[in-house]
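Enquirer: coordinates for the following, if possible.
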Amino acid sequence: MRNDLSIREEKSKDFPFIRSLTEQAFLNVPESDHTEHLLVERLRQSEAYIPELSLVAETNTGKIVGHILLSKVGIVSEEGTTTVLSVAPLSVLPEFQRQGIGGMLLREAHRRAALLSYKAVLLLGHKDYYPRFGYRKASSYGIRFPFNAPDECCMAIELEPDGLKEIHGLVHYPNAFFE
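Expert: This next block holds a predicted model:
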């Protein structure tokens, strides 16, 4: 872990910096629709938002260089709906990428989510990046995503042993993801 960074919960005064950071982080990502910053703002206004799981990475000079947001999603099956979390988005300023900051944010978000008794996290992400943090194809747990995306990009991680053992079905995203 870098000792020149700290990870903390976002504050309302950080919102403009997080918006700019998120825009910059996805600017040159071909798979992006370049609206991730708007998604963050919509999620903050939704019931899916968990303030304790919206984190920033900040340098010892006070510069915000990364952000992660975990929000509530449901997995719907015949047995009912189970609430888990979704990473959307994970952002690091381009000039700070490839320095381990995304991993630091992800691990800390997982730790805090587990303390809040969440059992699992889902994401749609890069097939070569997230497995190093323990993510596996969601389909291996019997979890399907509601859109056309490559199976290897639809992933899940258990935050506790067997956290997804009895959970399967279709992911239901809150309306904030589609507005």
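
Enquirer: from now on I want contacts and neighbour counts done on CA atoms only, so please keep to that.
Expert: OK.

Enquirer: for the helix or strand harbouring Val121, the distance to its chain's centre please.
Expert: Assigned by DSSP states H and E, Val121 falls within strand 120-124. Strand 120-124 has its C-alpha centroid displaced from the chain centroid by 7 Å (CA atoms, centre = their mean, to the nearest Å).

Enquirer: would you confirm that Leu93 contacts Ala25?
Expert: Yes: with contact defined as CA atoms under 8 Å, Leu93 counts as touching Ala25 (5.2 Å).

Enquirer: intersection of neighbour lists for these two?
Expert: Residues touching both Leu93 and Ala25 (CA atoms under 8 Å, 6 or more residues apart in numbering): none.

Enquirer: please give me the structure for this one as well, since I'd like to look at both together:
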Amino acid sequence: MIIREEKKREFYTVTALVREAYISADRSTGREYKLVEALRESDAYIPKLSLVSIIDNAIAGYGMFLRGKVGDQDVLILGLLAVAQSMRGHGVGGALVLEGQRLARKMGYSYLFVYGSNVYYPRLGYDFAHNFGVEPPEGLDREHMMCIKLDAQAAPLEAGTLEYPELFKTLEMF
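Expert: The predicted model follows:
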């Protein structure tokens, strides 16, 4: 498995993968693929943290890490993780998350948030965001808002609410 930055020529393939991956998801709006397209044009988008997983020369998974805020502090948000249905259970998602964490740490980010499974993400080192003093935005429940501290030396976060990119609200993702 190779994990690398998404290339512009792969945008269509990645968007199709996201659409297919979320068709059967428990908590899906059906608009995740539209969100990916819109986020690529936004200030929240970080090309170096828009990652694809390649297996047998095909895109097997995708992770999009985005700029967010808690108060005045810049943080990262795993905005979307998608794995081809045929590749689920093979470690693709976990590998994308771990590589994203490694790159984010290297880029100087101290905290990474994700709204997702409170069973899956703790296996990758995540804890409830409220244990860091951070609450999810309105419309998301706190039992699925997770956080990992990427830099052990980082100052604690100020208590507050995680701010997602505005497009999540515009596209009514929550």
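
Enquirer: what's the TM-score here?
Expert: The TM-score (TM-score structural alignment, normalised by the length of the second structure) is 0.93; 170 aligned residues with a CA RMSD of 1.2 Å.

Enquirer: who has more neighbours, Leu93 and Ala25 of the first structure?
Expert: Applying other CA atoms under 10 Å to Leu93 of the first structure and Ala25 shows that Ala25 carries more neighbours, namely 24 against 20.

Enquirer: distance of whatever residue of the second structure lines up with that one from Gly61 of the second structure?
Expert: Taking TM-score structural alignment, Ala25 of the first structure has Ala21 as its aligned residue in the second structure. If you measure Ala21 of the second structure against Gly61 of the second structure using CA to CA, to the nearest Å, the figure is 9 Å.

Enquirer: mutual contacts of these two, please.
Expert: 82-84.

Enquirer: want to throw the residues you listed into TSV with secondary structure?
Expert: Compiled in TSV, those are given as follows (DSSP: H, G, I helix; E, B strand; the rest coil):
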residue	secondary structure
Ala82	strand
Val83	strand
Ala84	coil
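
Enquirer: test my guess that the match of Ala25 of the first structure contacts Arg88.
Expert: No: using CA under 8 Å, Ala21 of the second structure is not in contact with Arg88; the gap is 9.7 Å.

Enquirer: what does stretch 87-94 of the second structure correspond to over in the first structure?
Expert: Residue span in the first structure matched to stretch 87-94 of the second structure, by TM-score structural alignment: 96-103.

Enquirer: now swap in stretch 125-142 of the second structure and tell me
Expert: Going by TM-score structural alignment, stretch 125-142 of the second structure sits over residues 134-151 in the first structure.

Enquirer: pull up the distance across the matching stretch, start to finish.
Expert: For stretch 134-151 of the first structure, the end-to-end distance is 16 Å (CA to CA).

Enquirer: who's in contact with that stretch?
Expert: Here stretch 134-151 of the first structure has contacts from 75, 122, 152-157, 164-165, 167-172, using CA under 8 Å, 6+ apart.
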